[in-house]
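>>> Only the shape, not the letters, is given here:
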């Protein structure tokens, strides 16, 4: 087999465009061999024969037309509208009593809804998940709730709330009632167990459609049984629901227990001082890294944001922040709702410490820093310039 020897000089002469300009002009799109035959471009042929608008690559082998363009027009695939999952006539109901502090579902709340969804879809399915919340909550349908029951004001005491849940329980007769094993959720579960006479299986560690398992004997043994009617789920034990969004259709309940004749007249949560709060319990943490030099401004910013101050290992090793403020695998592992990293590059041990944070905001001059990649929102700027700007904005809002 023989082929013509390629002559680059002749190819360049063939691409010359005589336009009369002082500088030579060449038409690079004119792909001509020195022999005069058009040069074959497999990439262009493949792009032209590709059928647009298909998810997978489809090639039309029947095309024999001359190639005009090197790139075929591509049709942009619009994201399909998610199909809402609707359960019109459920065979049974599964209650999920949520904390939903501030009208926002926490990661723990989503896990409880995921556990309820698991029980509702057991075997042949047919069940519906009913979310019980104190007020309005966001994204209940996406988290797996088919129905929604609003119990009323969120500042009522636990005794009255347990009476309300008991009233809904007697009216709708659910097969299972799930609580988060949290401070308020665990309290409500035990109050409801006492009032209803149902056996409570608390702090469930493993849950399937046929079995629920919890630790016993100080963690030295396990207790397994069929899923009872009343359960409280431990944190990070069941995965959240990630399938099609559900309907979250509101249910009107008329027979709610009256909010009166209670021994507790009023109850409220007294917020702790964020500056003295433990990092492991803080909801909002602001940490300083090697990019922060003005620690007076940093402390002023953390106080203005009502956040708990933290620091990277480098800052704590230098003695600029106390050792108990160190964030990371070698310090304190966080489970905060929001983490603001000021001038922190993001060492592996530091990223391990913030793996449980829901929202991460990074301020760093390096666009390719590991902390910037981890963050949901990044500000590529010097932390020394960002801190006074934030303080000025907060001052204007509070004025």
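It's in. Quick caveat, the model's predicted, so the values are computed rather than measured.

>>> Every contact and neighbour count from this point should use C-alpha atoms.
Noted.

>>> Which of the helices or strands spans residue 108?
Secondary structure assigned from DSSP states H and E places residue 108 in helix 107-120.

>>> Only the buried residues of the next helix or strand along the chain from that helix, if you could.
On the C-terminal side of helix 107-120, the nearest following helix or strand under DSSP H and E is strand 127-133. Under the neighbour-count criterion of 16 or more other CA atoms under 10 Å, strand 127-133 has 127, 128, 129, 130, 131, 132, 133 buried.

>>> for comparison:
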């Protein structure tokens, strides 16, 4: 005799049985000697269950509450959602104005970079960034996350460059900013030169390096650099300053009522840009690309969905090698590197050379059955489903919306 208690397996099995019914069910987590008592008579602990009870919900890293309020059996209160921190500048020392292009009424990549550059100058002088845009812009809700402290909307003349410059000059006279930044785009550079000619203030174009103390731009065909203090007016070259990535700013509406510009009859008129046929655009110029991968088998359905979305068709290398799509539609390092606003990938896993082709795409949407695919990790929005089932749903939704 060893002195150890003898175990009765039939009795332990009966003790673990839960409820009654035709099919017996057993609670295997319950110790055989009773709740919390092992066969040796000692208290038995379940480390996994204790870890689950002490785990505080929410947060990026696991955190255990080992205090008295989170003991064994204590109920865990749901953690409140973290409040969004909004930075407010009530009494700025100066104003820095950003005049973005706002194509289609939204901030594009270069506009966000201009706001990021304005943020650099304003933070160094304890100032505030004012976004000067046209009235009636519907998609300026992201002005705060982009770095704008104030939001000044005026009635800009979209079809009259001279009137537009006159209105901007009147708004700048009311705001008295220290610096004014424009994007070095076709429209932004033209507006900046017109404003400089009207105000007589110095303009520095094509700035590639901007800090609180100096601005640098290339000159003499790029063989030399011009260095100066940040000027009153400047245009920022693309992809030279990072967009603002800090806390959300207030974007408080700022009332600016410039006088109406005089009519400019017989002068230059700017017509609205005419949209090109997306089916004939090159991938390098297309703003919206829908691509097919190995998960797409019905290419007639794929082409109808692309046409309904008014997008440009693309494909992965595997699809082009199989001859299902032309070689000109290949997206990737060995195909075309995109500079699109949105990229929708049907059934593309995301090989490294294909992800290199996404380049500077702002929004990526992935439809894939593999939750752990590289394309799903790259995407901002993912649909974990079969592309062959998602495409008919998109086609039917487009048909219902059009009808």
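Great, that's in hand. This is a predicted model, so every value here is computed, not measured.

>>> Please state their TM-score.
Superposed pair, TM-score by TM-score structural alignment, normalised by the length of structure 1: 0.84. Supporting alignment: 389 aligned residues with a CA RMSD of 3.4 Å.

>>> Let me see the ranges of the helices in structure 2.
Shown for structure 2, the helices assigned by DSSP state H span residues 9-16, 47-54, 109-124, 143-146, 161-175, 186-199, 299-308, 317-321, 352-356, 374-378, 387-402.

>>> got JSON lines for those helices, with distance to residue 246 of structure 2 too?
Compiled in JSON lines, the helices of structure 2 are given as follows (distance: least, CA to CA, whole Å):
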{"stretch": "helix 9-16", "distance to residue 246 of structure 2": "56"}
{"stretch": "helix 47-54", "distance to residue 246 of structure 2": "33"}
{"stretch": "helix 109-124", "distance to residue 246 of structure 2": "10"}
{"stretch": "helix 143-146", "distance to residue 246 of structure 2": "8"}
{"stretch": "helix 161-175", "distance to residue 246 of structure 2": "25"}
{"stretch": "helix 186-199", "distance to residue 246 of structure 2": "25"}
{"stretch": "helix 299-308", "distance to residue 246 of structure 2": "36"}
{"stretch": "helix 317-321", "distance to residue 246 of structure 2": "38"}
{"stretch": "helix 352-356", "distance to residue 246 of structure 2": "27"}
{"stretch": "helix 374-378", "distance to residue 246 of structure 2": "22"}
{"stretch": "helix 387-402", "distance to residue 246 of structure 2": "36"}
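
>>> So for residue 213 of structure 2, which of those sits nearest?
helix 109-124 (8.6 Å; CA to CA).

>>> list the buried ones in the closest one?
Neighbour-count burial for helix 109-124 of structure 2 flags 109-122 (criterion: 16+ other CA under 10 Å).

>>> Packed most tightly, which of the helices of structure 2 would that be?
helix 109-124 (a mean of 24; mean count of other CA atoms under 10 Å).

>>> what packs against that helix?
Helices and strands touching helix 109-124 of structure 2, as assessed by 3 or more CA pairs under 8 Å, 6 or more residues apart in numbering; DSSP states H and E, comprise strand 95-98, strand 128-134, helix 143-146, strand 179-183.

>>> okay, now residue 83 of structure 2: neighbour count?
Counted with other CA atoms under 10 Å, the neighbours of residue 83 of structure 2 add up to 6.

>>> That one maps to what in structure 1?
In structure 1, the position corresponding to residue 83 of structure 2 is occupied by residue 81, as judged by TM-score structural alignment.

>>> any idea how far that match lies from residue 40 of structure 1?
Going from residue 81 of structure 1 to residue 40 of structure 1 by CA to CA, to the nearest Å gives 42 Å.

>>> contacting residues around the spatially most central residue of structure 1?
Among the residues of structure 1, residue 358 comes closest to the average C-alpha position under CA atoms, centre = their mean, at 6.4 Å. For residue 358 of structure 1, the residues meeting the contact criterion (CA atoms under 8 Å, 6 or more residues apart in numbering) are 107, 335, 336, 337, 338.

>>> Run through the residues that contact the closest residue to residue 50 of structure 1 other than its chain neighbours.
Counting by CA to CA, 6 or more residues apart in numbering, residue 50 of structure 1 lies nearest to residue 59, which is 4.5 Å off, once chain neighbours are set aside. If you count contacts by CA under 8 Å, 6+ apart, residue 59 of structure 1 has them with 46, 49, 50, 51.

>>> Check residue 204 of structure 2 too.
Residue 204 of structure 2 sits in contact with 217, 231, 233, 234, 235, where contact means CA under 8 Å, 6+ apart.

>>> again, 7 Å this time
Shown here is residue 204 of structure 2, whose contacts under the criterion CA atoms under 7 Å, 6 or more residues apart in numbering are 231, 233, 234, 235.

>>> Trace the third one over to structure 1, please.
Using TM-score structural alignment as the criterion, the counterpart of residue 234 of structure 2 in structure 1 is residue 231.

>>> Out of the contacts of residue 204 of structure 2, grab the one that's most surrounded.
Highest neighbour count within those, by other CA under 10 Å: residue 235, with 26 neighbours.

>>> how about stretch 315-323 of structure 2, which residues of structure 1 does it hit?
The alignment of stretch 315-323 of structure 2 onto structure 1 (TM-score structural alignment) spans residues 311-319.

>>> Can you give me the end-to-end span of the matching stretch?
One end of stretch 311-319 of structure 1 sits 11 Å from the other (CA to CA).

>>> which outside residues touch that stretch?
Residues from elsewhere that reach stretch 311-319 of structure 1 (CA under 7 Å, 6+ apart): 287, 288, 289, 290, 321, 322, 323, 325, 326, 327.

>>> re the thing from before, dump the contacts of residue 204 of structure 2 into TSV; add distance to residue 197 of structure 2 as well.
As requested, the contacts of residue 204 of structure 2 are arranged in TSV below (distance: CA to CA, whole Å):
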residue	distance to residue 197 of structure 2
231	15
233	11
234	13
235	14
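
>>> Out of those residues, name the two that are farthest from one another.
When those are compared pair by pair using CA to CA, the farthest-apart members prove to be 231 and 235, with a separation of 10.1 Å.

>>> Could you find the counterpart of residue 361 of structure 2 in structure 1?
Counting by TM-score structural alignment, which is the criterion used here, residue 361 of structure 2 corresponds to residue 357 in structure 1.

>>> Against residue 187 of structure 1, how distant is that match?
With CA to CA as the criterion, residue 357 of structure 1 and residue 187 of structure 1 are 25 Å apart.

>>> same thing with residue 210 of structure 1?
Taking CA to CA as the measure, residue 210 of structure 1 and residue 187 of structure 1 are separated by 26 Å.
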